[in-house]
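Q: Here is a sequence with its predicted model. Questions after.
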Amino acid sequence: MFGPRASRRVQGLQQALRERGLAAAEVVDYQALLSEPERAAEAIAGHRGALVKLESPGEAPALHAALIERGWQRHGATGPAPHALEHGELAHQHYWYAGFADLLRALPADAAYLNPPDDIACMSDKLVCQQRCIGAGVEVPPLLGPVEGYEHLRERLHDAGCDQVFVKARYGSSGAGVLAYRRNRAGRELAYGSAELADSGGRVRIFNSLRPRRYTDGRDIARLVDLLALQGAYAERWIAKPRAPDAHGGHYDLRVVALDGQARQRVARISRGPLTNLHLGNRRGATEAWFDCVAMQALEAATARAAGAFPRSRMIGFDLILRERRSWLLEANAFGDLLPNLLWRGRDTYQDQAALAPSPPARSAPDRLPAHA
């Protein structure tokens, strides 16, 4: 396994392996690969035929900074070096992606990856990912295209005859850098998202916040969009989410995890606002209680279609809107398996991954290699 050794994701899979009686996976930290790239080939060669998982580089601030530096170097190291980020600051995402994509390209091609490096690179660039899905015949919210700044966004809206969009960071995750934007004929604007503007020492910055904010001042909205666009942003039409069929209200979308193209763990993410990410304090809904057989079949068919855009990736988290037997893919996430306490037929996502490994070796053969690298 490649990833930050101390992350919750790595620990989740290690626990699932222990529960199954398997040896712990060998972990090679991405940070080590930045200075010793040959360690990747050595680890894979030492566990020939083993399943190799490439984990999210998140939950590791030093690694995040190192990937930004690497990406800046790959961009030619022109202009001032990227400033050090404060906790929660959203900046330099285009450099981060360039560094991470460069690291992925350096990995050996001939390994049994859970999700291969090039698929992960594609899914980590959300605009390219959506374009790939369109090419595979998967319906997504109509794209308005890249956004270079606030004035360019207004041009995009005018050309598309559209007044409600989501402005999304190309390289963000967990709702970071997502703005739900709408305007009316009188020119009044509203932007809603988890981004917090901060003005310090004459420099305006963006921070992620667990408390979503509403912006109605056009100057603040312009600054938000401009700062996001500097790091890579795009716009897509705002698709209305269905109303939750219970007494608590709100609207929902779906997170569904596909394993080998088949829908497994699934949950409705319900919010009274436009952003449904669960870490923002939104609530879960049980699709098994809400959906009849027809709706469940539609969910599973939509998941299978989305997975078809990435036939070599074995486990992907999909965000979907399912409404009146029609579906839209909002996002494909190569690292969409961090869903604590969400089971499907008795297993969580990490237990599903551990089950892909061979059974524990017999006592008479203690020299069997570990099942994962």
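A: Thanks, I have it. Predicted model, so just to flag it, every value in this text is computed and none were measured.
Q: Please count neighbours and contacts with C-alpha atoms only from this point.
A: OK.
Q: Need the residue closest to the centroid of this protein.
A: Nearest to the mean C-alpha position of the chain, by Cα atoms, centre = their mean, lies N333 at 4.1 Å.
Q: can you tell me how far it sits from C162?
A: Applying Cα to Cα, to the nearest Å, the value for N333 to C162 is 27 Å.
Q: same question, R9
A: In terms of Cα to Cα, R9 sits 39 Å off from C162.
Q: which of these two has more neighbours?
A: Using other Cα atoms under 10 Å, the more surrounded residue of R9 and C162 is R9, with 21 against 16.
Q: After the helix or strand containing that one, which helix or strand is next?
A: Per DSSP states H and E: R9 is located in helix 8-19. Next helix or strand after helix 8-19 toward the C-terminus (DSSP H and E): helix 30-35.
Q: buried sites along that following helix?
A: Y30, Q31, A32, L33, L34 (16 or more other Cα atoms under 10 Å).
Q: cool, stretch 171-184 as well?
A: Buried, per 16+ other Cα under 10 Å, within stretch 171-184: Y171, G172, S173, G175, A176, G177, V178, L179, A180, Y181, R182, R183.
Q: Of the residues you listed, just say which sits nearest to Q353.
A: Proximity of those to Q353 (Cα to Cα) peaks at S173, which lies at 22.1 Å.
Q: host element of the nearest residue to D199 once chain neighbours are set aside?
A: In this structure, D199 finds its nearest non-sequential neighbour in R205, 6.4 Å apart by Cα to Cα, 6 or more residues apart in numbering. Assigned by DSSP H and E, R205 falls within strand 203-215.
Q: want to compare, so here's the second one:
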Amino acid sequence: MPLNFIVIANPENRRVSFLQQALEHFNLPAAKIITYADLIAGKAKLDCFNYPNHIIRFDSPERNFETEKAVLAMGADIAGSHRRISKEDLVNLEFDKGRIRYPRQWYLGWKHLLQQWEKQIQCRVMNSPADIITMFDKPASHQLFVNNNIPVARSLGIINSYEQLKEAMSAQNCSRVFVKLANGSSASGVMAYQIYPRGESAITTVERVREDGETLLYNSRRIRNYTKSEEIADIINILSLESVQVEEWLPKARINNRPFDLRVVVIAGEAQHLVMRIGKSPMTNLHLGSDRDNYDTFISIVGQSNWLKMKHTCEAAAAVFPNSLYCGIDLLVYPDLQRHSIIEINAFGDLIPGTTYQGMDTYTSEVKAMLRRMNEEL
């Protein structure tokens, strides 16, 4: 009985083509594509794929404005203190590139959808909807890591405003923190904030725009450094309405006087693909213009024995999500090149084109692992 993969995705997303290439590598049929738009609208259902030879993969719902609005609509009636937009107003919402709008409502809608879809599924999945929900929730995944003795930065707890943040930092003797949208991704709404004896600064991907007496926030690839208290307070107060994760800002190892961290993809319990992300700021995401380097360079810096300890930590973090075949781990290495800490986990963190492990890219490795797992179950 041939294997059939079903991928839930926005069809224009390049992730789909990488999966199709991986399936072709193993002479498997091309995956059937179910669009998020059709699934959300009820034009497609997942219970028709409940056969032993079917495998469902959820991929990122990114970069599709109509899908974004549909997810927001699903979260429109879910209560909370976050900013909300009604279903009626969503009809007329226009695309505004980079605008940070209703991220908490989006997450609540996304969570609701995943929970509904999980009820339809009785076949195999590459990553379970329940795991995806938690990986998208930074405070929840952070707490899971704490509970499982996995090294992470110290959390400062629930923060609802700029003033509350400063009070928490003072009470916990912490002068540098990262403020992150609780349900953000790709460095959206991330701020590296620090307090000096005579001032403060916020290095961030957020662009603050004042328009008609209102503050608008945008994601930007140009890193900004705000030093005026009123501007910093404005940004933090808006982000806090959407729920934030605040963590101690840990020092990173450096290469050529630039900070670096790692994206590590764990597949079937094994840390495989690795890319160094060498930043020009505290944020090292590759789409922000960071440089990249490979496994050999990294090993030449930290040594094999240190890497084996880091590898074990990445695998332990992935093991917290036993119903997911793969995940992306952002790993911080301290300046001593020995200690390390998990920055966060990413449900869709396997998109690192050009990086291979044993001659295979991440998608090919994932399909290989899925085939092996199924053969072992037979």
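A: Arrived safely, thanks for sending. On a predicted model such as this, the values are computed, not experimentally measured, just so you know.
Q: TM value for the aligned chains?
A: Remark: TM-score between the superposed chains equals 0.90 [TM-score structural alignment, normalised by the length of the first structure]; 353 aligned residues with a Cα RMSD of 2.0 Å.
Q: thinking again about what came up before, now the strand holding R205 of the first structure on the second structure. Mean distance?
A: With mean Cα distance after the TM-score superposition for the first structure, strand 203-215 of the first structure departs from the second structure by a mean of 0.8 Å once superposed.
Q: residue ranges of the helices in the stretch 51-200 of the first structure, please?
A: Under the criterion DSSP state H, counting those that start in this stretch, the stretch 51-200 of the first structure contains helices at 61-74, 93-105, 117-124, 126-135, 150-160.
Q: Now check the second structure for the residue matching Q231 of the first structure.
A: Applying TM-score structural alignment, one finds that Q231 of the first structure aligns to E242 in the second structure.
Q: Now do the same contact list for that match.
A: If you count contacts by Cα atoms under 8 Å, 6 or more residues apart in numbering, E242 of the second structure has them with S81, H82, R83, Y102, P103, R104, L181, A182.
Q: mind running it again at 7 Å?
A: H82, R83, P103, R104, L181 (Cα atoms under 7 Å, 6 or more residues apart in numbering).
Q: Same question for C314 of the second structure.
A: Each residue near C314 of the second structure by Cα under 7 Å, 6+ apart is listed here: A271, I329.
Q: I'd assumed F166 was in contact with E236 of the first structure.
A: Yes. Using Cα atoms under 7 Å, E236 of the first structure is in contact with F166, at 5.5 Å.
Q: before we move on, the earlier item: mean neighbour count and distance to L329 of the first structure added to the helices of the stretch 51-200 of the first structure, as TSV?
A: Formatted as TSV, the helices of the stretch 51-200 of the first structure follow (neighbours: other Cα atoms under 10 Å; distance: least, Cα to Cα, whole Å):
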stretch	mean neighbour count	distance to L329 of the first structure
helix 61-74	19	28
helix 93-105	21	22
helix 117-124	21	13
helix 126-135	19	8
helix 150-160	15	20
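Q: what's the closest of those to A355 of the first structure?
A: Among these, if distance is taken as Cα to Cα, the winner is helix 117-124, at 21.9 Å.
Q: Just name whatever secondary elements the closest one is in contact with.
A: helix 93-105, helix 126-135 (3 or more Cα pairs under 7 Å, 6 or more residues apart in numbering; DSSP states H and E).
Q: so which of these gets nearest A60 of the first structure?
A: Nearest to A60 of the first structure, of all these, is helix 93-105, at 12.8 Å by Cα to Cα.
Q: Would you check the span in the second structure matched by the closest one?
A: Taking TM-score structural alignment, helix 93-105 of the first structure hits residues 103-115 over in the second structure.
Q: How about A169 of the first structure, nearest residue that isn't a chain neighbour?
A: A233 (4.4 Å).
Q: Give me the number of neighbouring residues for that neighbour.
A: If you count neighbours by other Cα under 10 Å, A233 of the first structure ends up with 26.
Q: how about it, what does it touch?
A: With Cα under 7 Å, 6+ apart, A233 of the first structure has these contacts: P146, V147, V167, K168, A169, R170.
Q: So which of the residues you listed belong to strands?
A: P146, V167, K168, A169 (DSSP state E).
Q: Contact partners for the aligned residue in the second structure for the third one?
A: In other words, K168 of the first structure. Correspondence of K168 of the first structure to the second structure, assessed by TM-score structural alignment: K180. Counting by Cα under 7 Å, 6+ apart, K180 of the second structure touches G189, V190, M191, V244, Q245, V246.
Q: I'd like the residues you listed written out as CSV, with distance to Q120 of the second structure added.
A: Formatted as CSV, the contacts of K180 of the second structure follow (distance: Cα to Cα, whole Å):
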residue, distance to Q120 of the second structure
G189, 33
V190, 35
M191, 39
V244, 32
Q245, 32
V246, 36
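Q: which one of these is nearest N147 of the second structure?
A: The closest of the contacts of K180 of the second structure, once distances to N147 of the second structure are taken by Cα to Cα, is Q245, at 16.8 Å.
Q: host element of the closest one?
A: Going by DSSP H and E, Q245 of the second structure is part of strand 244-248.
Q: how much space between the closest residue to A44 of the second structure other than its chain neighbours and K87 of the second structure?
A: Closest residue to A44 of the second structure apart from its sequence neighbours, by Cα to Cα, 6+ apart: D38 at 5.5 Å. Per Cα to Cα, D38 of the second structure is found 18 Å from K87 of the second structure.
Q: next one: A369 of the second structure
A: According to Cα to Cα, A369 of the second structure and K87 of the second structure sit 41 Å apart.
Q: One more: D212 of the second structure?
A: D212 of the second structure is 24 Å from K87 of the second structure, where distance means Cα to Cα.
Q: Mind checking which of the two has more residues around it?
A: Each of D212 of the second structure and K87 has its neighbours counted (other Cα under 10 Å); K87 has more, 17 against 6.
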